[in-house]
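Participant: below is the structure, and that's it, no one-letter string:
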C-alpha cells in the first residue's frame, strides 16, 4: 500500500475502538470524535501536534506512544473531521456505532459525543464568542440531552429508533451551525430543529 493511500483511510467507529482497546483505554470512540469536533469548531486553527497530544491524553498515554499506524489514524481522523465540517456538501456526521449495536449503546455513544463536544467548546472560551440565538439554543439543548440522559431508558422499538435518528440529526446540525458561525465563509446551515424527546 502506498503512503498516499495510507494517509486517506476512512476512520470508522470500530477502527477507533480497536485502537482504544490496544491502549487499554475504555473511553468511547464517540468521545474522541466529539472532543475533536469541538476543538475544530472553537479554534480558528488546530495544530496537528496539539491534536496528537490531546489524542494521547484521551488514550491515557503520552504523545510519544502515538507512533506508526496509531499516529496516522489520529491524523486521518483530524483530516476527516475538518474536511467534513468545511465541505460544501454538509455531510458531517458524528462518529457513532452503527445499527448493529443495541439502541442503548448507540444513545450512550451519542451522549458521550455531546459531552466531548461541549467540553472542548467550553475550553475554547465559547462564552466570549459571537453566536446566533439559534446556535446558542442548540447548545443549550445539547446540554439538556446530557443532563437528562441518566433518566432516559431506551427500549428497542420503532419509535425510539426514529427518535434516536432524529436526535443524531439534530446534533449533527448544531455542530455544523456552530462551525459555520465561528468560521465565516464556510457553508451555511439551516437552523436545527428541536430534538424529539426519547421515551
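Facilitator: Nice, I can see it. These figures come from a predicted structure and were not determined experimentally.

Participant: okay, CA-based contacts and neighbour counts for the rest of this
Facilitator: OK.

Participant: after the strand or helix carrying residue 84, which helix or strand is next?
Facilitator: Assigned by DSSP states H and E, residue 84 falls within helix 68-86. Per DSSP H and E, the first helix or strand lying C-terminal to helix 68-86 is helix 103-123.

Participant: and the angle for the following helix or strand past that next one with helix 103-123?
Facilitator: Moving toward the C-terminus from helix 103-123, the next helix or strand (DSSP H and E) is helix 133-149. With axes from the mean of the first three to the mean of the last three Cα atoms, to 10 degrees applied, the angle from helix 133-149 to helix 103-123 works out at 130 degrees.

Participant: and helix 133-149, what does it pack onto?
Facilitator: If you count contacts as 3 or more Cα pairs under 8 Å, 6 or more residues apart in numbering; DSSP states H and E, helix 133-149 packs onto helix 103-123, helix 158-182.

Participant: comparison target below:
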C-alpha cells in the first residue's frame, strides 16, 4: 500500500467520523484542479474552498485540517517533480473495482470543481488541456457498474493513468511552479 492509499483510508475515515460527505479522492481532486487551474502552490485558498465544499463553510476540525494539509503538501510536491510523480489518492488495488471506480469519479468531479474555481478563461488553454477537460466531464458523468475481471481492471487502470497524466498536463501548462512565482516581477500599487 503506497502513501496515497494510506492517506485515502485515513482521511476518508476521519471525514466519515465527522459526518463529512466527501472522500480523500474528491478532496485531492479539488487540490489538483485548483493547482492545475493556476492557484499558486503556497496559497491557502484551498482551506476555505474545502470548508465551503464539504463542511457548509464551517471551519474544519483540526485533525482533518492537519491531514488535508499533509495531503495538499504531498500533492504539491508530486506536481512539481519532473518525473511525473503524481499519485492519485485512491483506494488500494485490492478494494472492489466499483469502489475504486467510484473514487476515481469523485476525484475527477473534485478536479473539475477546483479547476473551475481558478480558471474561467479556457481560451488560453491548449487543445490538449481542452480535450482533457472535455474527457474529464465525460468521466465525471459515468455511472455504470463495473464487473470484476481482467478486462475491467485494465480499463480502469488506463483511465486512472489518463486522469493522472492529464492532471499533470493542466498543472504544467496553467499551474504556477515555485520558479515561475519567483521570476514574476513584483508590482507595487
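Facilitator: Structure received. Predicted model, so just to flag it, every value in this text is computed and none were measured.

Participant: got a TM-score for the two of them?
Facilitator: Between these two chains, after superposing, the TM-score reads 0.82 (TM-score structural alignment, normalised by the length of the second structure); 175 aligned residues with a Cα RMSD of 2.3 Å.

Participant: about what we covered before: the helices and strands packed on helix 133-149 of the first structure: which one's closest to residue 51 of the first structure?
Facilitator: helix 103-123 (11.9 Å; Cα to Cα).

Participant: now do the SS call for the counterpart of residue 145 of the second structure in the first structure.
Facilitator: In the first structure, residue 145 of the second structure lines up with residue 153, judged by TM-score structural alignment. Three-state call for residue 153 of the first structure (DSSP: H, G, I helix; E, B strand; the rest coil): coil.

Participant: alignment lookup: residue 139 of the first structure to the second structure.
Facilitator: Taking TM-score structural alignment, residue 139 of the first structure has residue 133 as its aligned residue in the second structure.

Participant: separation between that match and residue 100 of the second structure?
Facilitator: 21 Å (Cα to Cα, to the nearest Å).

Participant: can you tell me how far residue 154 of the first structure is from residue 164 of the first structure?
Facilitator: 10 Å.

Participant: higher neighbour count, the two?
Facilitator: Taking neighbours as other Cα atoms under 10 Å, residue 154 of the first structure and residue 164 compare with residue 164 leading, 23 against 16.

Participant: aligned partner of that one in the second structure?
Facilitator: Looks like residue 164 of the first structure aligns to residue 156 there (TM-score structural alignment).

Participant: swap in residue 27 of the first structure?
Facilitator: Counting by TM-score structural alignment, the partner of residue 27 of the first structure is residue 22.

Participant: how many residues are close by that match?
Facilitator: Residue 22 of the second structure, neighbours per other Cα under 10 Å, totals 18.

Participant: now the one 4 residues further on
Facilitator: Counted with other Cα under 10 Å, residues neighbouring residue 26 of the second structure total 25.

Participant: quick check: the gap between it and residue 66 of the second structure.
Facilitator: 17 Å.

Participant: same question for residue 45 of the second structure.
Facilitator: Distance of residue 45 of the second structure to residue 66 of the second structure, given as Cα to Cα: 15 Å.

Participant: in the first structure, which residue is most central in space?
Facilitator: residue 34 (2.7 Å; Cα atoms, centre = their mean).

Participant: list the contacts for that residue?
Facilitator: Counting by Cα atoms under 8 Å, 6 or more residues apart in numbering, residue 34 of the first structure touches 94-95, 112-118.

Participant: now check residue 91 of the first structure against the second structure: what is it aligned to?
Facilitator: Using TM-score structural alignment, residue 91 of the first structure pairs with residue 85 in the second structure.

Participant: please read the previous query as pertaining to residue 177 of the first structure.
Facilitator: The pairwise alignment with the second structure assigns residue 177 of the first structure to residue 169, based on TM-score structural alignment.

Participant: picking up where we left off before, between the helices and strands packed on helix 133-149 of the first structure, which gets nearest to residue 83 of the first structure?
Facilitator: With Cα to Cα as the criterion, residue 83 of the first structure lies closest to helix 158-182 of these, at 11.9 Å.

Participant: mean deviation of that closest one from the second structure?
Facilitator: Helix 158-182 of the first structure, aligned to the second structure and superposed, deviates on average by 0.4 Å (mean Cα distance after the TM-score superposition for the first structure).
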